[in-house]
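The sequence and its predicted three-dimensional model are supplied below.
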Amino acid sequence: MAMNWPQLLSRKRLGSDDEPSETTARTDYQRDLDRIVFSSAFRRMQDKTQIFPLSKIDYVRTRLTHSLESSSVGRSLGTLVGEQIITRHGLASAEASDFGDICAAACLAHDIGNPPFGHSGEDAIRLWAETGDYGKGRVGVLHGSQREDFLNFEGNAQGFRVLSRLQNRDNPGGLQLTSATLAAFSKYPRESCIGKGRFDGVSAKKPGFTAADRELFETVVENTGLIRRDPILAIWHRHPLAFLVEAADDICYRVIDIEDGYRLGHLTFDEALGLFLQVLSEPERQEKRLRGISGNKEKIEFLRAKVINQAIGQSMSCFLDSEDDILAGRFDQPLLSVIPKREEMNQLIEVAAEKIYNAPEVIEIEVAGFQVISELLERFIQVVDDVAEHGPQASSRSQMMILLVPDQFIGPDRKPAEDAYTRLLRLTDFVGGMTDSYAVSLYKKVTGISLPGG
């Protein structure tokens, strides 16, 4: 049993019964890309951490910049692969650009579910669910995937939730993206509770959707023909293009974090130069080209482009060489772990972890982010629970504070849900969707550190 490309390229839109568009002016996959670009969740990524939280330097990349760059790489990867796949399989109804547009759209959205303060924000939500004075008790009464959705909170699962439910929330299926784009977006096609160590491979490493969104994900699976890995548990093999989306992300943060580290003074010019040159297959040729470039900044930019281009070519070759195994679900590792220059590319991460990710200004803000996120969750879940359980008899403080929470994160008619899982889910939707700056601002207000107009 193997997946097949015609079904994998499904243009069926989640939540819509409309037939796929027949216009050639703008394809269904291009419409996906446009819907993501114009969504409010996408715009908020301009104030969400990539590496350096709340940076005052306008050069530093944010989640938005990183997503745009990943999308550019993803489009190149997808288009190059698409040209070969179409020739191999005689896909008369597909264009190479379709593959590129699917990957570009999925890459644009790949970080759209990340909470404030980057990956430390995910850790903060998990820690609160496990150890929070009030949160621990609320999460502790849940079971299975409902419980693990919080103990193992994951930005990728939240991203699927944003795309399929939270954006355009009055529409069934949210943004109503094509099933192909949603499946390519889903690097981890599994629920949160599957048993530790039971399934191997990179696609089983993290959850990709919440228990509340399982039915939506199963619709995507049905439309695209993903292969199921267990008869009971909700876990499938990846959509092949998800490997390209992952590779585009991996290429960008490995390479560009080194460039950012140099620009901010965490790496010397010689360090950045050496790291990039050792990745390239013909470093002597590039050194000759560098002699014609006057500025050090421009030299690093030139090499960054060369490294990215080479990584794209090697990732494409590895994907095409492994296509049969990918379609059969036998290949399940990041493409960058099998490219010829994998060790040199991995060294970029190792150096970044040592000299950039642990820089004092990064750690200081991330530590503060733990406090901000946990305090917001702890305070607001008590407020929502109080109103849910006591209605008009809830404390005046709760009735006042709940006004700070938008309607969509409370429930119809601003009545909190009766079950604890839904209340917790809406709360993490609320806090997880905040920008870094808004989270800090709201934290200061609810704790009395800063008063409006003060």
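Happy to help now that I have it.

use CA for all of it now, contacts and neighbours both
Will do.

Just say helix, strand or coil for the residue most central in space within the chain.
In the chain, the centroid-proximal residue (C-alpha atoms, centre = their mean) is residue 111; its distance is 2.8 Å. State at residue 111, reduced to three classes by DSSP: H, G, I helix; E, B strand; the rest coil: coil.

Pull the contacting residues for residue 216.
When contacts are counted by C-alpha atoms under 8 Å, 6 or more residues apart in numbering, residue 216 touches 14, 164, 173.

What residues does the first one make contact with?
Listed by C-alpha under 8 Å, 6+ apart, the contact set of residue 14 reads 164, 172, 173, 174, 176, 177, 178, 179, 216, 219, 220.

Buried among those? Make that a PyMOL selection.
A single PyMOL command is used to select the members of these judged buried by 16 or more other C-alpha atoms under 10 Å:
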select buried, resi 164+173+174+176+177+178+179+216+219+220
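
how far away is the nearest residue to residue 249 once chain neighbours are set aside from residue 81?
Spatial nearest neighbour of residue 249, excluding adjacent residues (C-alpha to C-alpha, 6 or more residues apart in numbering): residue 70 at 5.4 Å. In this view, residue 70 and residue 81 are 16 Å apart by C-alpha to C-alpha, to the nearest Å.

ok, second structure coming up, stack it against the first:
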Amino acid sequence: MQWDKLLNCDRLNEAPKPFDEARNPFSIDFDRIIFSDSFRRLDRKTQVHPMRSNDNVHSRLPHSLEVSCVGRSLGTLVGARIEKLPEHMNPDRIGQIVQAACLAHDIGNPPFGHMGETIISEWFTTNGTKYFESLSESQKTDFTAFEGNAQALRIMTRLAMYKNDGGLRPTYAVIAAMMKYPWVKYNDDLKKYCAFRSESRILEDIAQKTGLAGEDGVYSRHPLAYLSEAADDICYSIIDLEDAYEMGILRYEEVKNLMNGICGAAEEKLSGKTPKEAIAYLRAIAINKCVGAVVDEFFENYGAIMDGSLGKYNLPENSVFAEPIKRIKDLSSEVIYQNSRKLMLEVGAYNVMSILLETFCEAVYDHVSEGKSKDRTNHIIKIMGDSAPAESEGMYEALHKVTDYISGMTDNYATEMARQISGI
């Protein structure tokens, strides 16, 4: 892979334009994402803790903003060490590419975060037979293995702004840097992927225009996608600890000891600080040290990254801080993600999402497959508004419009709509 193609600043579904030095295309990508409805709604979508009552605890929106900041630092530092960049490129612009990619990385997440993905997948696995009669086996997996990363690609390239005509029309460099899993789901063991079958041609176009290694819907990662993944990994690993302290799940000493694994002993720097101030200080030091370690790890593996042979390699987990990061992730899995309040709300999320999926799938089935015009069906189709399928569309497209509609909801909106539909 070559940087002159990897950093392609042309846009999806637009004719190439001269590079604008005053307002470069990557800053435009960032602005388009910031001003999109899908990004704005992340403020009411779960990061880790559903329906949070403490406003200091992260939702998907501040998480995405923080990841974009770390991504910008990673991209700029990596750009400064690349020997020869193409024309119009400099380290700051590499940083802007990664910043925009990171900003959009969670834009396809459904209500209730990763639990929402699981609920959608399980619901279709259990209840999909009736709706899947006309679908191919590969099309079914778009729903039985629903993936927020693939929904993000769908939003960025189809649903937002220029609907069905390029979406936000991002630059090829930014959308490729966002794709941590640049393939369609090609076997049952594959959990993560970035493109539904409906966007397989878009994926192929992105791969071709950026020169990604691979073929037939399975491609190597864009080098900057390793940095997008690393920025996300750094932020959630470290900041989940801060949120856990804020919610009373972890004690100050537990958080401090875990962060000290990255920061080193910093007792003298914490003198006079409250526990909350001390954790914020340690968080800043830990992120800064992880950024430096990830940049070093990137260049340790530079050859394999550039020839596409490195595969699914997590830079932070293989850096000099691999052990403390593993300790943090292990504790998060065992304690933070098993918090009783979180688990109870996730049980409630099953009920909310199941009500919505049953209601809207049944309505579009009647509308598209049966050609019925029951009052209830008509009401539900009207509720969907511009998101509703046309009667002439097939069930595959209709079901995608259901998941587009439901996955675009916030936690609060989904909960309230399920309550109203249930007549409670």
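Sure thing, it's come through. Since this is a predicted model, take the numbers as computed values, not measurements.

What is the resulting TM-score of the chain superposition?
Once superposed, the chains reach a TM-score of 0.96 (TM-score structural alignment, normalised by the length of structure 2), with 423 aligned residues with a C-alpha RMSD of 1.5 Å.

returning to that earlier point: for residue 70 and residue 81 of structure 1, indicate the residue with more neighbours.
residue 70 (29 against 23; other C-alpha atoms under 10 Å).

and that one, what pairs with it in structure 2?
Residue pairing (TM-score structural alignment): residue 70 of structure 1 is matched to residue 67 of structure 2.

quick one: contacts for residue 266 of structure 1?
355, 356, 359.

Can you report how many residues neighbour the first one?
This points to residue 355 of structure 1. 16.

Same check on residue 288 of structure 1?
For residue 288 of structure 1, using other C-alpha under 10 Å, the count is 10.

so which helix or strand takes in it?
Secondary-structure element containing residue 288 of structure 1, defined by DSSP states H and E: helix 283-290.

next helix or strand past that helix?
helix 296-321.

contacting residues for the residue of structure 1 most remote from its centre?
In structure 1, the residue that sits farthest from the middle, by C-alpha atoms, centre = their mean, is residue 393; the gap is 40.6 Å. Going by C-alpha under 8 Å, 6+ apart, residue 393 of structure 1 touches residue 387.

ok so the residue nearest to residue 249 of structure 1 is a helix residue?
Yes. Checked against three-state DSSP, residue 70 of structure 1 lies within a helix.

Touching, it and residue 252? I think so.
Yes. Counting by C-alpha atoms under 8 Å, residue 70 of structure 1 touches residue 252, with 6.0 Å between them.

Skipping adjacent residues, who's closest to the residue mapped onto residue 289 of structure 2 from structure 1 in space?
Aligning on TM-score structural alignment places residue 289 of structure 2 opposite residue 310 in structure 1. Excluding the flanking residues, the one nearest residue 310 of structure 1 by C-alpha to C-alpha, 6+ apart is residue 280, at 7.3 Å.

re the thing from before, which residue in structure 2 aligns with the residue nearest to the centre of structure 1?
Using TM-score structural alignment, the equivalent of residue 111 of structure 1 in structure 2 is residue 106.

same check, this time on residue 223 of structure 1
Matched by TM-score structural alignment, residue 223 of structure 1 corresponds to residue 209 in structure 2.

Report the contact partners of that match.
Counting by C-alpha under 8 Å, 6+ apart, residue 209 of structure 2 has contacts 5, 6, 8, 172.

Which secondary structure element is home to residue 331 of structure 1?
Counting by DSSP H and E, residue 331 of structure 1 is part of no helix or strand.

To which residue of structure 2 is it aligned?
That one, residue 331 of structure 1, aligns with residue 310 by TM-score structural alignment.

thinking its match is in contact with residue 304, fair?
Yes. Judged on C-alpha under 8 Å, residue 310 of structure 2 makes contact with residue 304 at a distance of 5.0 Å.

Overlap of the contact sets of the two?
By C-alpha under 8 Å, 6+ apart, no residue touches both residue 310 of structure 2 and residue 304.

Kindly provide the distance from the residue in structure 2 that residue 236 of structure 1 lines up against to residue 186 of structure 2.
With the correspondence set by TM-score structural alignment, residue 236 of structure 1 lines up against residue 219 in structure 2. Counting by C-alpha to C-alpha, the separation of residue 219 of structure 2 from residue 186 of structure 2 is 12 Å.

Likewise for residue 91 of structure 2?
In terms of C-alpha to C-alpha, residue 91 of structure 2 sits 36 Å off from residue 186 of structure 2.

Settle it for me: which of these two has more neighbours?
Just comparing residue 91 of structure 2 and residue 186: by other C-alpha under 10 Å the higher neighbour count belongs to residue 91, 19 against 13.

can you pull the contacts of that one?
75, 76, 77, 78, 79, 80.

Show me which of those residues are buried.
75, 76, 77, 78, 79.

Return the subset of those lying in helices.
75, 76, 77, 78, 79 (DSSP state H).

now for the third one: what does it line up with in structure 1?
Under the alignment defined by TM-score structural alignment, residue 77 of structure 2 is paired with residue 80 of structure 1.

what about that match, distance to residue 196 of structure 1?
Counting by C-alpha to C-alpha, the gap from residue 80 of structure 1 to residue 196 of structure 1 is 37 Å.

do residue 336 of structure 1 as well
In terms of C-alpha to C-alpha, residue 336 of structure 1 sits 25 Å off from residue 196 of structure 1.

neighbour count winner among those two?
Between residue 336 of structure 1 and residue 196, residue 336 has the larger neighbour count (other C-alpha under 10 Å), namely 24 against 9.

dump the residue contacts of that one.
247, 250, 251, 315, 342, 345.

With residue 428 of structure 1 instead?
By C-alpha under 8 Å, 6+ apart, the contact list for residue 428 of structure 1 reads residue 377.
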